[in-house]
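Student: got a predicted model here, sequence first, then my questions.
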Amino acid sequence: MLREVTATRYITSLREGGSLPGLVEADDLGTYVMKFTGAGQGRKTLVAEVVCGELARRLGLRVPGLVAIGLDPVIGLGEPDQEVQELLKSSGGLNLGMDFLSRAIGFDSLAHRVSPEEAGKVVWFDALVNNVDRSWRNPNMLVRGGDLWLIDHGATMIWHHNWPGARASAAKPYDASDHALAPFGPDIRAAAEELGPRVTEELLADVVAAIPEEWLRDEPGFDSPDALRRAYAEPLLARAATVHERIRIQDRNQGRDQGRDQGRDQGRIQKGAS
């Protein structure tokens, strides 16, 4: 299970995220980026953050540490922003906190180089969890002390929004053409050889055990939180063995060049016809 702390002060909202995460202090004197059960997709987003964060950490990727944060809605009574106040009021109970990485900056592919080996591990991991939210438009990565950190995994494992279709969704290929690390020549095969065998039934059981039980209750189609935990683990176990075979990466610059060439050809044809 995640370590539990209690929020003692709401500092500010972080409006870069669509779910309106906030920066909070807790009773362990830590500072956390807090994501709320009352926001967006609610507890499913938090579950995805836990599964992906804990899995990434166990595979040797850098992710902020996670805690479960107890929130008393009274903490928002003095908040002047009405939207934030409503969010705090609707998120009483257990929420999710991520260690605040001070002095970290957003990843910029022009300023920070990534080796093919590291890029391959990140792309392989994102394919495993079907992360659709680490594109060059929105990298969801931070750099601190020259090290790459992965953040924001709420938009992963899309199959948990439609459990009857989970098996089919988990078997789909992964298009990494727009991935933020695609330009660095990710070594997918090496990543699969190193990380794939480590995604075992035992490891995944340990990962899903970290999900707080109250986020798993009353899910339609499941008679217990443990049954739902197994449902999270099964697609990942099945996907880990062969997902590298279904990763597609197309050079975006090549696509743009082809588009320009086609445009020039079209222009020549039209000019000749006139």
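Tutor: Happy to help now that I have it.
Student: use CA for all of it now, contacts and neighbours both
Tutor: Fine.
Student: chain center to stretch 192-209: distance?
Tutor: Relative to the centre of its chain, stretch 192-209 is centred 17 Å away, using CA atoms, centre = their mean, to the nearest Å.
Student: would you indicate which residues of that stretch are buried?
Tutor: Across stretch 192-209, burial judged by 16 or more other CA atoms under 10 Å covers 192, 195-196, 198-200, 203-209.
Student: which ones among the residues you listed are found in strands?
Tutor: The members of these all map outside strands under DSSP state E.
Student: format those residues as TSV; extra columns: distance to W163.
Tutor: Below are those laid out as TSV (distance: CA to CA, whole Å):
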residue	distance to W163
A192	26
L195	26
G196	24
R198	25
V199	21
T200	22
L203	22
L204	18
A205	19
D206	21
V207	19
V208	16
A209	19
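Student: which one of the residues you listed sits closest to T6?
Tutor: Nearest to T6 out of the buried residues of stretch 192-209 is A209 (CA to CA; 20.8 Å).
Student: which parts of the stretch 151-274 of the chain are helices?
Tutor: 166-170, 188-195, 201-208, 225-240, 252-273 (DSSP state H, counting those that start in this stretch).
Student: packing partners of the second one?
Tutor: Under the contact criterion of 3 or more CA pairs under 8 Å, 6 or more residues apart in numbering; DSSP states H and E, the helices and strands touching helix 188-195 comprise helix 116-129.
Student: quick one: buried residues of the helix it packs on?
Tutor: In helix 116-129, counting by 16+ other CA under 10 Å, buried: 116-129.
Student: contact partners of that helix?
Tutor: Identification of contacts with helix 116-129 by CA atoms under 8 Å, 6 or more residues apart in numbering yields 52, 56, 61, 132, 156-157, 174, 176, 179, 181-182, 184-192, 195, 236, 239-240, 243-244, 247.
Student: same thing but at 6 Å, please
Tutor: For helix 116-129, contacts defined as CA atoms under 6 Å, 6 or more residues apart in numbering pick out 156-157, 174, 181, 184-188, 191.
Student: what subset of those residues is buried?
Tutor: Buried among the contacts of helix 116-129 by 16+ other CA under 10 Å: 156-157, 174, 181, 184-188, 191.
Student: closest one of these to F100?
Tutor: T156 (21.3 Å).
Student: comparison target below:
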Amino acid sequence: MKEERQLRQVQVTRYVTPLREGGSLPAIVEADDDFLYVLKFRGAGQGVKALIAELIGGEIARYLGLRVPEMVFAELDEAFGRTEPDEEIQDLLRASEGRNLGVHYLSGAITFDPVVYPIDPLLASKIVWLDCFLTNVDRTARNTNMLMWHKELWLIDHGAALYFHHSWQNWEEQSRRPFAQVKDHVLLPYATELDIVNEEFRSKLTHAHIRAVVALIPDEWLLKDPTFESAAAYRDIYISFLENRLAESEILVKQAQYARKTLI
């Protein structure tokens, strides 16, 4: 059965403030729906591939029942680049005209710290499984990329996931490799239920859903890369990469369990 998903589209109406702690200089903006968003720019140094990883990672996490702020396609008009006085930001805005990715801004949220906020082992295991699946290297003690908002844990910033697409070399081999970087995952010490999670997520994450998430990627983001001739070719590789990792999930879990034993 074919599954269809879609993201809302908004128009950016006001640039509020840059978030300079982010390497790609994201910003808080207001849109025509009167909500605030963290805007991830297509013209940033990491380019549209960070947006693609953010989109795929966030939407898969949401489907698996984890809390992720709503994502929207955010259109940026050329007028913003003409009126911004800061030259660095002006260049970024001009390079990002068109469709970008907006993430709902969780006002008042604070950075998650597992020392301060005890985490349920099942939830920790779900997040570790997800990051092994997505090859997300950016959920460490130095930068957890998790927030506490209204006493609930939310996942943010998946732009460092799916790093295979920065070169495309040996992508099929990479899709079947264990995720060695799991040893640095901030939640690994608490992830005692990986076998249970693996059984649940393998049955839940279907081919139809993977295809539906990958179908969300705008063609113009995919075609910024000259490696392949069509957007369909890129989508096929993303789908195959994710399906291969799902098929090899037991290997991913064993690697995580081994890494966890070395910490205890």
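Tutor: Good, I have the coordinates. For clarity, every value in this text was computed on a predicted model and none was experimentally measured.
Student: reformat the contacts of helix 116-129 of the first structure as JSON lines; add distance to Q82 of the first structure.
Tutor: Listed next are the contacts of helix 116-129 of the first structure as JSON lines, based on distance: CA to CA, whole Å:
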{"residue": "T156", "distance to Q82 of the first structure": "29"}
{"residue": "M157", "distance to Q82 of the first structure": "32"}
{"residue": "Y174", "distance to Q82 of the first structure": "39"}
{"residue": "L181", "distance to Q82 of the first structure": "38"}
{"residue": "F184", "distance to Q82 of the first structure": "43"}
{"residue": "G185", "distance to Q82 of the first structure": "46"}
{"residue": "P186", "distance to Q82 of the first structure": "44"}
{"residue": "D187", "distance to Q82 of the first structure": "47"}
{"residue": "I188", "distance to Q82 of the first structure": "46"}
{"residue": "A191", "distance to Q82 of the first structure": "46"}
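Student: how about A27 of the second structure, what's its match in the first structure?
Tutor: Taking TM-score structural alignment, the alignment pairs A27 of the second structure with G22 from the first structure.
Student: sorry, back to before: let's see which of the contacts of helix 116-129 of the first structure end up in strands.
Tutor: If you go by DSSP E, the contacts of helix 116-129 of the first structure have Y174 in strands.
Student: can you tell me which of the contacts of helix 116-129 of the first structure lies closest to G92 of the first structure?
Tutor: Among the contacts of helix 116-129 of the first structure, and counting by CA to CA, the member closest to G92 of the first structure is T156, at 24.5 Å.
Student: return the member of the buried residues of helix 116-129 of the first structure nearest to L14 of the first structure.
Tutor: Of all the buried residues of helix 116-129 of the first structure, D126 has the smallest distance to L14 of the first structure: 23.9 Å, by CA to CA.
Student: how near is the closest one to G196 of the first structure?
Tutor: Remark: distance between D126 of the first structure and G196 of the first structure (CA to CA, to the nearest Å) = 13 Å.
Student: the match of A27 of the second structure contacts L14, doesn't it?
Tutor: Yes - counting by CA atoms under 6 Å, G22 of the first structure touches L14, with 5.3 Å between them.
Student: buried residues, stretch 6-23 of the second structure. List them.
Tutor: If you call a residue buried by 16+ other CA under 10 Å, then stretch 6-23 of the second structure has these buried ones: 9-13, 15.
Student: I'd like the residues you listed as a markdown table, with distance to D86 of the second structure appended.
Tutor: What follows is these, written out as a markdown table (distance: CA to CA, whole Å):
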| residue | distance to D86 of the second structure |
| --- | --- |
| Q9 | 27 |
| V10 | 24 |
| Q11 | 22 |
| V12 | 18 |
| T13 | 18 |
| Y15 | 12 |
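Student: which one among the residues you listed gets closest to R235 of the second structure?
Tutor: Closest approach between the buried residues of stretch 6-23 of the second structure and R235 of the second structure, by CA to CA: Q9, at 21.2 Å.
Student: wait, the closest one sits on E75?
Tutor: No - using CA under 6 Å, Q9 of the second structure makes no contact with E75, being 7.5 Å away.
Student: CSV for the helices of the stretch 151-274 of the first structure, including distance to E219 of the first structure?
Tutor: Output for the helices of the stretch 151-274 of the first structure, formatted as CSV (distance: least, CA to CA, whole Å):
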stretch, distance to E219 of the first structure
helix 166-170, 14
helix 188-195, 31
helix 201-208, 15
helix 225-240, 8
helix 252-273, 40
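Student: closest to D99 of the first structure out of those helices?
Tutor: Of all the helices of the stretch 151-274 of the first structure, helix 201-208 sits nearest to D99 of the first structure, with 18.2 Å by CA to CA.
Student: post-alignment, the closest one versus the second structure, mean distance?
Tutor: Mean deviation of helix 201-208 of the first structure relative to the second structure after superposition (mean CA distance after the TM-score superposition for the first structure): 0.7 Å.
Student: so that helix versus helix 225-240, what angle?
Tutor: Here helix 201-208 of the first structure runs at an angle of 130 degrees relative to helix 225-240 (axes from the mean of the first three to the mean of the last three CA atoms, to 10 degrees).
Student: what range in the second structure does helix 201-208 of the first structure sit on?
Tutor: Aligned by TM-score structural alignment, helix 201-208 of the first structure corresponds to residues 207-214 of the second structure.
Student: hmm, back to that, what's the closest of the helices of the stretch 151-274 of the first structure to N138 of the first structure?
Tutor: Of all these, helix 252-273 comes closest under CA to CA, at 15.5 Å.
Student: other SSEs contacting the closest one?
Tutor: If you count contacts as 3 or more CA pairs under 6 Å, 6 or more residues apart in numbering; DSSP states H and E, helix 252-273 of the first structure packs onto no helix or strand.
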